[in-house]
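Quick one, fold the following:
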Amino acid sequence: MKKIAIATACGAKKEKFPQPAWRLYKSSRIRHLYKKSRELGYPFYILSARYGLVPAERVLEPYDEILTPSKIQELIPIVSKTLKKFDVVVYYKGGARREYLELMSIASRIANTRLVTFGYANMGDIGKLESIIELVKKNYL
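This next block holds a predicted model:
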């Protein structure tokens, strides 16, 4: 059976104590996608500048780090390994810095995982996740 996952980038604002990733980041985008992924029954991952592509439930220590070109190179093998578990990853880029999409693009090519991206900075299209997943299932699986 083919596997789909949903992913997005981390957020700059974080809680001060260790939390599951979906709660560590003070982001309505992350919380919305987490809730929607659970409703739809797909795993949800968050691309962290420190930890790589992590499951939303993984407890993370707070940190202050941004994704740099050298950090991208460091994280490529880690992110690729996670992506290999899936046939398709639907990545909501919604306003994240371009480095996050760059990392996902490189790692997905290495992992031979199809990457489907969408999302505007203002989150106006975040409600399209369900229809995008349906298109992914129809066209790629």
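
Every contact and neighbour count from this point should use C-alpha atoms.
OK.

Which parts of the protein are helices?
Remark: helices assigned in the chain by DSSP state H are 21-24, 28-40, 69-83, 98-111, 129-140.

what's the third one packed up against?
If contacts are counted by 3 or more CA pairs under 8 Å, 6 or more residues apart in numbering; DSSP states H and E, helix 69-83 sits against strand 52-55, helix 98-111.

contacting residues around the residue nearest to Ala107 when sequence neighbours are not counted?
Distance criterion CA to CA, 6 or more residues apart in numbering; nearest residue to Ala107, sequence neighbours excluded, is Ser80 at 4.6 Å. The contact partners of Ser80, taken as CA atoms under 8 Å, 6 or more residues apart in numbering, are Ala107, Ser108, Ile110, Ala111.

Now the second one, please; I'll put the structures next to each other:
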Amino acid sequence: MKKKVVLVTACGNKKEEKPRPAGELYKSARIRHLYRKSKELGVPFFILSAGYGLVSGDEMISPYNAVMSEERCRELEGEIAERLKAYDVIVYYRGGARKDYLDCIKKVAEKLGKEFIVFGYGNMGDIGKLGEVLKSLGYAFR
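Down below sits the predicted model:
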């Protein structure tokens, strides 16, 4: 049986000034690269936002100013879990994102009993390995 895989990353601090799809709102090269690759590979892509919770890369959102904390994560847990429950494997690209985002998504993944894969380090290290990571999970590309 083919596993249902989802790609997640943290939001970014710098944003465009007007509402846009989440994958285009953040000025982060990490987010924009993952958004484009998710489209190419046909893998669902979400951004963990301290302001909005877990948003699809295609979801229209407005600029905001918020940072993830343990308290904010607790507030968002139910909504995040609801969005992730349909997937078997959560692939989280960390990049240089704050640890609070990783801790939050990991906590939800554990509560859901989902397989959880983390890769990527600062300065977008390993971002080019997304295809390899997905392939190793048995993800079928378009």
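
quick revisit: okay, the helices of the first structure in TSV with distance to Ile46 of the first structure next?
Formatted as TSV, these follow (distance: least, CA to CA, whole Å):
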stretch	distance to Ile46 of the first structure
helix 21-24	7
helix 28-40	8
helix 69-83	11
helix 98-111	11
helix 129-140	16
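
Out of those, which gets nearest to Ala121 of the first structure?
helix 28-40 (10.3 Å; CA to CA).

Provide the aligned range in the second structure for that closest one.
Under TM-score structural alignment, helix 28-40 of the first structure corresponds to residues 29-41 of the second structure.

Enumerate the positions of the matching stretch that are buried.
Arg30, Ile31, Arg32, Leu34, Tyr35, Lys37, Ser38 (16 or more other CA atoms under 10 Å).

thinking again about what came up before, now compare the contacts of Ser80 of the first structure with the second structure and keep only the conserved ones.
With both residues aligned by TM-score structural alignment, their matches' CA atoms under 8 Å, the contacts of the contacts of Ser80 of the first structure that the second structure also has are Ala107, Ser108, Ala111.

And the last one, how far from Phe86 of the first structure?
The spacing between Ala111 of the first structure and Phe86 of the first structure, counted by CA to CA, to the nearest Å, is 9 Å.

So these two - more neighbours on which side?
More neighbours surround Ala111 than the other of Ala111 of the first structure and Phe86, with 20 against 17 (other CA atoms under 10 Å).
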